[in-house]
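Chemist: generate a structure from the sequence data that follows.
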Amino acid sequence: MRASVIVIDWHRPELTRRALAALEAQRGRVDLELVLVVNEARPGAAEAFAAEFPAVVVVAEARNTGFAGGVAAGAARAGGDVLVLVNNDAVPDPDFVERGLARLAAEPDLAAVAGHVVLEGAFRRVDDDRSTDDLVALGGAAWRRSDEGVELVNSTGVVVDASANGVDRDWLAPAGTASAGDDPFAFSGAAVFLRRPALESVGGFDPSLFMYYEDVDVSWRLRLAGHRVGYEPGARVVHRHAGSSSSSGQLVRYRSMRNRLVVTARNGSRRLLARVVLRTVLRLLRDLVGVPYLDGRHRRLLVLEAVPAVVRARRAGRSARRAAVVRPRDLERIWFGGHPD
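Modeler: Below you'll find the predicted structure:
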């Protein structure tokens, strides 16, 4: 079983070098190919990576194709039968690739295996005097970096709720309290092992998504086709949260809202899509009378660009939904916290 590890760089060479060095050290343990995609490559950037890492396949992209486009470009150049994605701001443990491949070998029905992603550094709980730099869990608990804190989980896969919101499973759970190994609905693109035939059978990554929800989209299509998405606690990476891009801001909010609509249109039932559209409209209406979630420019963009994209995605996914091994509504009942009746 040969693994091709794909790493995407966008103007963060210092972080990318850390990831590549940690992966290069694993060559003796497994049959491994490394593919680096340099998005919006500046003059000499790709050549510098090639000189420092001569065994790495370097793909230079003239423009920023985002994470989804970068993965698609890397997959086109990769030769492995397993594609492994690792964020460039993550450092994998020495046995990361070995542990993920072993899980795939042990369970042939798995099409994808999510890795165990922990946050770089240590953190302590903050009860008051909160800062905008604090990380906030879904339940509202805030955590701040501290030399005497604890290790926190970033992701053990992705879960999706009844309104198609995708969130990292076990986000900010203290180490040792995360999921033991049960399957998530989706993998996180920060660290995942994908069987190439299964990925290609569902169409691969959609470059038009650019960033956010591209991992949920592929996982959703895999599950509709009857495949499993698993999780391997031993395939661990240490992730610098938002090391390559901001985790907030207007672009992130816009992309999250836009891509949730598009991915639901492609893969979801009519009822789920109607619910997501309704919630998005209500969100935009609240923006007009309160503190806006999106600024005026991104609200206009959501209407002018996202609406045609949703229509195209609905049409493009029609044949796959009809041929699905698991019906969209059945999948939603099982995984999305109850179907929105």
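
Chemist: okay, CA-based contacts and neighbour counts for the rest of this
Modeler: Fine.

Chemist: quick one: contacts for the residue nearest the centre of the chain?
Modeler: The residue lying closest to the centre of the chain (CA atoms, centre = their mean) is Gly189, at 3.1 Å. The contact partners of Gly189, taken as CA atoms under 8 Å, 6 or more residues apart in numbering, are Leu85, Val86, Asn87, Glu214, Asp215.

Chemist: rerun that using 6 Å as the cut-off
Modeler: Residues counted as contacts of Gly189 (CA atoms under 6 Å, 6 or more residues apart in numbering) are Asp215.

Chemist: what of Arg266?
Modeler: Counted by CA under 6 Å, 6+ apart, Arg266 has contacts Ala313, Arg314, Gly317.

Chemist: can you pick the most crowded of those residues?
Modeler: Arg314 (22 neighbours; other CA atoms under 10 Å).

Chemist: make sure that residue is indeed in a helix.
Modeler: Yes. Looking at Arg314 with DSSP: H, G, I helix; E, B strand; the rest coil, it is inside a helix.

Chemist: correct me, but it touches Asn267?
Modeler: No. Using CA atoms under 6 Å, Arg314 is not in contact with Asn267, being 7.8 Å away.

Chemist: how far does the lengthiest helix in the chain sit from its chain's centre?
Modeler: The single longest helix within the chain, with elements called by DSSP state H, is helix 270-289. Mean-position distance between helix 270-289 and its chain equals 24 Å (CA atoms, centre = their mean, to the nearest Å).

Chemist: and if you look at stretch 19-39?
Modeler: Per CA atoms, centre = their mean, the displacement of stretch 19-39 from the mean C-alpha position of its chain is 19 Å.

Chemist: do the same with stretch 10-29
Modeler: Counting by CA atoms, centre = their mean, stretch 10-29 comes out at 19 Å from the chain centroid.

Chemist: where do the strands sit along the stretch 101-250 of the chain?
Modeler: Residue ranges of the strands in the stretch 101-250 of the chain, as given by DSSP state E, counting those that start in this stretch, are 110-119, 123-126, 135-136, 142-145, 153-155, 158-160, 166-168, 191-195, 228-239.

Chemist: please provide the structure for the following sequence as well, for comparison with the first:
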Amino acid sequence: MPLKRVAIIVIHLHGFEVTHHCLLSLQASGCTDFDVVLVDNGSSDGSGEQLEAAHPEAVVLRSEVNTGFTGGNNLGLVYALEQGYEMVLLLNNDTYVANGFLNLLVRYLDTHPETAAVQPKIYFHHDPQLLWSAGSYYNQVLGFTYTRGLNKKDQPAFQQPCAVDWISGCAMLIRTSVLRRTGLFAPNMFLYFEDVDLSFRLRKLGYRLAYVPASAIYHIAGASGKKEGQKNTVQPFVYYYNLRNRIWMLKKYSAWYLLPTVVLANGAYIFALMGYFLLRGRTPKFRAVLRAMKDGIKGQIQDPSGVSYLRVAAPHEEAGLA
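Modeler: Below is the predicted model of the structure:
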């Protein structure tokens, strides 16, 4: 058994500074009952070696290829389960944590045995008064996931703990005992909606998910999906995974009697997006949406039990959407 109760899993892919400052914020958080598990998810720029040298406190795991958010976290989760940690915190590398954040999350799980996983209040890093997430919910009638408080200033309604429908993988503290029951992330999802799928599987087993606003972190948000040197340019593969996995989620979790409204609402959204890309001459993104629709309709979310967590190549790389 490890000496610490919590393994904090941080996924890294290229670039030193962002992940470095995330790990520094963990060191300065005033929390001590954790080990850092840093997963170098196929970096080819030497930044993984730099981080290992700069942070000897971290356990470093390596994948030879980019296995996505799902594969990278699964690699860390397998390690945490094998080592016997009581809880794992999935934490995006483009986050900075507030003092005492982890202690508050652990305390909530300790005092609420019916709860499988919790998330902190998440602010934008560029504006620490602006919310990125105050809990996440799902509209079954329309088939839309949404995040409460997004782009809003903090207010009393966001300052009370409450149950949520799903928890963002940006910062999710989860009991390892429940992961042994539900399985890890679905490997073929790669990126986006994998946290919704895991959350829904947890709730299907009867567990509760909760938002703990006393705990806070700050998120840069979206750094991995933008081209280097072009802060506001979202890459085509972001639309591919987001839309393909959205379709897979709807196929898996939509009640049959709600299919008419779900299909109508999501179809309108997707076709509006395609029209926008056509009008703006953004052909690569238009092609990404078309491929997402095709793969979403013919594919499905993989059962995570008994599946290898490493891939040879990511689907968007095979399709030239990188």
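
Chemist: hmm, back to that, and the gap between the equivalent of the residue nearest to the centre of the first structure over in the second structure and Ser47 of the second structure?
Modeler: In the second structure, the residue paired with Gly189 of the first structure is Gly169, using TM-score structural alignment. Separation of Gly169 of the second structure from Ser47 of the second structure (CA to CA, to the nearest Å): 23 Å.

Chemist: please apply the same query to Gly183 of the second structure.
Modeler: Gly183 of the second structure is 31 Å from Ser47 of the second structure, by CA to CA.

Chemist: returning to what we had before: and in the second structure, which of the contacts of Arg266 of the first structure remain?
Modeler: Contacts conserved in the second structure for these, counting by both residues aligned by TM-score structural alignment, their matches' CA atoms under 6 Å: none.

Chemist: adding distance to Leu104 of the first structure, write these out as a markdown table.
Modeler: Shown next, in a markdown table, are the contacts of Arg266 of the first structure (distance: CA to CA, whole Å):
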| residue | distance to Leu104 of the first structure |
| --- | --- |
| Ala313 | 31 |
| Arg314 | 32 |
| Gly317 | 28 |
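
Chemist: just give the number of residues close to Gly74 of the first structure.
Modeler: By other CA under 10 Å, neighbour count at Gly74 of the first structure equals 27.

Chemist: map it onto the second structure.
Modeler: By TM-score structural alignment, Gly74 of the first structure lines up with Gly76.

Chemist: give me the three-state assignment for the closest residue to its match other than its chain neighbours.
Modeler: Of all residues not flanking Gly76 of the second structure in the chain, Ile9 sits nearest, at 6.1 Å (CA to CA, 6 or more residues apart in numbering). Here Ile9 of the second structure is strand, with the state taken from three-state DSSP.

Chemist: and Ile9 of the second structure, how far from Asp195 of the second structure?
Modeler: 15 Å.

Chemist: the two: which is more packed in?
Modeler: Neighbours were counted for Ile9 of the second structure and for Asp195 using other CA under 10 Å; Ile9 has more, 29 against 21.

Chemist: which residue in the first structure lines up with that one?
Modeler: Checking TM-score structural alignment: Ile9 of the second structure goes with Ile6.

Chemist: please name the residues that touch that match.
Modeler: Val35, Leu36, Leu85.

Chemist: out of these, which are buried?
Modeler: If you count burial by 16 or more other CA atoms under 10 Å, the buried members of the contacts of Ile6 of the first structure come out as Val35, Leu36, Leu85.

Chemist: nearest to Ala111 of the first structure, of those residues?
Modeler: Leu85 (13.9 Å; CA to CA).

Chemist: aligned to the closest one, what sits in the second structure?
Modeler: Aligned partner of Leu85 of the first structure by TM-score structural alignment: Leu90.

Chemist: tell me which helix or strand that match sits in.
Modeler: strand 87-91 (DSSP states H and E).

Chemist: residues in contact with that strand?
Modeler: For strand 87-91 of the second structure, using CA under 6 Å, 6+ apart, the contacting residues are Val6, Ala7, Ile8, Ile9, Val10, Cys170, Ala171, Met172, Leu173, Ile174, Arg175, Thr176.

Chemist: would you turn these into TSV with distance to His55 of the second structure?
Modeler: Listed next are those as TSV, based on distance: CA to CA, whole Å:
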residue	distance to His55 of the second structure
Val6	18
Ala7	15
Ile8	14
Ile9	14
Val10	13
Cys170	21
Ala171	21
Met172	22
Leu173	22
Ile174	24
Arg175	26
Thr176	25
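
Chemist: pick the one among these closest to Gly275 of the second structure.
Modeler: Among those, and counting by CA to CA, the member closest to Gly275 of the second structure is Cys170, at 30.7 Å.

Chemist: can you show me the helices along the second structure?
Modeler: Under DSSP H, the second structure gives helices at 17-27, 47-54, 68-83, 101-111, 176-182, 194-204, 236-253, 259-279, 283-298, 315-318.
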